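Student: The following comprises the amino acid sequence and a computationally predicted model.
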Amino acid sequence: MAIAIHNFPEGLATFISALDDVTIAIPIAIAIAIHNIPEGISVSVPVYYATGDKKKAFYYSFLSGMSEPLGAIIGYVLLRNFLNDITLGIVFAIVGGIMVFISLDELLPSAREYGEHHLSIYGLIAGMGVMAISLLLFK
């Protein structure tokens, strides 16, 4: 559920950035696509090991991924008449805040509970580095 909530604003941000400037949207879409590979694995593997059902694992990964296009569609319907620099700034700030909140409030405490707290912080920092490098490479 947390990943679906996390994907919804990603779709919104990618779509709205594409409406404003495709040169901004392409690096964002590439970064999110790279980011979605381990995210999909993190959804499907636990479901598969818990149920032994590949179809169910695929189904839940698919559902969490479909919240991105849903975010794009809902964002377009709600914001299409209000798109300007201020709206884009507000949307990107909200999306960034949601992503950071989910990472810090949901994922890190879960990692601490399972005894891999430092490893998860290193992963968070490495993920930030990968995102920064990908944005620099596609600038």
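Tutor: Here it is on my side, so go on. Model, not experiment: these values are computed from the prediction. Numbering: from 1, shown residues only.
Student: C-alpha only now, for contacts and for neighbours.
Tutor: Fine.
Student: Scan the chain for its longest helix.
Tutor: For the chain, the longest helix by residue count, based on DSSP state H, is helix 22-51.
Student: Which elements pack onto that helix?
Tutor: Counting contacts by 3 or more Cα pairs under 8 Å, 6 or more residues apart in numbering; DSSP states H and E, helix 22-51 packs against helix 2-20, helix 54-79, helix 117-137.
Student: Now do the buried residues in the shortest one.
Tutor: To tie it back to what came earlier, the one meant is helix 2-20. Neighbour counts over helix 2-20 (16 or more other Cα atoms under 10 Å) mark 3-18 as buried.
Student: structure B:
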Amino acid sequence: MLVAFLLTLVAGGATSIGAALGVLGRGTGPRFLAGGLGLSAGVMLYVSFVELLPEGARVLSGGAAPTGRGTALATLSFFLGIALIAVLDRLVPRAVSPHEFAGRMDSSHGRAEVREPEQQLEDRALRARLLRTGAITAAALALHNVPEGFATFVAALQAPEVAIPVVAAIALHNIPEGLAVAVPVRRATGSRSKAFWLATMTGLAEPVGAVIGYLLLAPVLTGDAMGAILAGVAGVMVFVSLDELLPAAEETGEHHTVIYSLIAGMAVMAVTLLVL
């Protein structure tokens, strides 16, 4: 049991690597921000459509090849996940609507500069937008990491030699997840410590999920319930990618960097799943 917990902790702890990359040096430039958010969106979209949603359909089909019933239930769960995060998104107070704001903020790297009142308003608006993006991304990733940590823990309990490549794959895609949280929070607040620890806490949801799942949820999270959760989490991640990560990345003005990073994130996750 200790080995299983440590493997889950390693997988979740990899988020700290991405968090560290997001707060080191001058990682607040527009291109860096666009690349980090685009990469993470690519990872989350690919994982959702290629891994989580099909796996949810398979579980809902009884563990065999997806059936019409299993696919229909997974699809329903997917859109229920989107509906859930959309409702939560509406309930989160915002200083500025992300769908209406199009301002950009230049990095001063700590130097004092004179800015026009309109520019100052845009700066504050973008900081509020980015802080909200980081917070919602952290919440969504933590939600995703709880069942992920539980699944990793159970796999490690059953067969540690099988769980090791699973842990490696999860750890690799947790790195850009940490980046996705740390970069906007660092940019919004100017605090490296706040950005690092908020991102790290999303990864710690994995060992927390392992403990909660083992102590309380193991009898419940089986069969159809687990399949529905996997598909629902896929919906949450797709919504976050399309509604938060990509719009925030595009606001940097680095469109091509966003697209190239998005594709790179998909490629990284594809190679990870194929190799491991």
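Tutor: Ah, there it is. Just so we're clear, the structure is a prediction, and the values are computed from it rather than from any experiment.
Student: Please state their TM-score.
Tutor: Here the TM-score for the pair of chains, by TM-score structural alignment, normalised by the length of structure 1, is 0.71; 138 aligned residues with a Cα RMSD of 3.0 Å.
Student: ok, and which of the helices and strands packed on helix 22-51 of structure 1 has the densest surroundings?
Tutor: helix 2-20 (a mean of 21; mean count of other Cα atoms under 10 Å).
Student: how big is the angle separating that one from helix 54-79?
Tutor: 40 degrees (axes from the mean of the first three to the mean of the last three Cα atoms, to 10 degrees).
Student: Stretch 98-114 of structure 1 corresponds to what range in structure 2?
Tutor: Residues 236-252 of structure 2 are where stretch 98-114 of structure 1 aligns, with TM-score structural alignment as the criterion.
Student: Now that stretch: buried residues?
Tutor: Buried residues in stretch 236-252 of structure 2, defined by neighbour count with 16+ other Cα under 10 Å: 236-241, 243-252.
Student: Identify the residues contacting the residue in structure 2 that residue 126 of structure 1 lines up against.
Tutor: In structure 2, the residue equivalent to residue 126 of structure 1 is residue 264, according to TM-score structural alignment. The contact partners of residue 264 of structure 2, by Cα atoms under 8 Å, 6 or more residues apart in numbering, come to 39, 42.
Student: how close does residue 264 of structure 2 sit to residue 273 of structure 2?
Tutor: Using Cα to Cα, to the nearest Å, we find residue 264 of structure 2 at a distance of 14 Å from residue 273 of structure 2.
Student: Residue 236 of structure 2 now?
Tutor: Distance, residue 236 of structure 2 to residue 273 of structure 2, by Cα to Cα: 21 Å.
Student: What residues does residue 263 of structure 2 make contact with?
Tutor: By Cα under 8 Å, 6+ apart, residue 263 of structure 2 lies in contact with 39, 42.
Student: what does stretch 13-25 of structure 2 correspond to over in structure 1?
Tutor: Stretch 13-25 of structure 2 lines up with nothing in structure 1 when matched by TM-score structural alignment.
Student: All set now, cheers.
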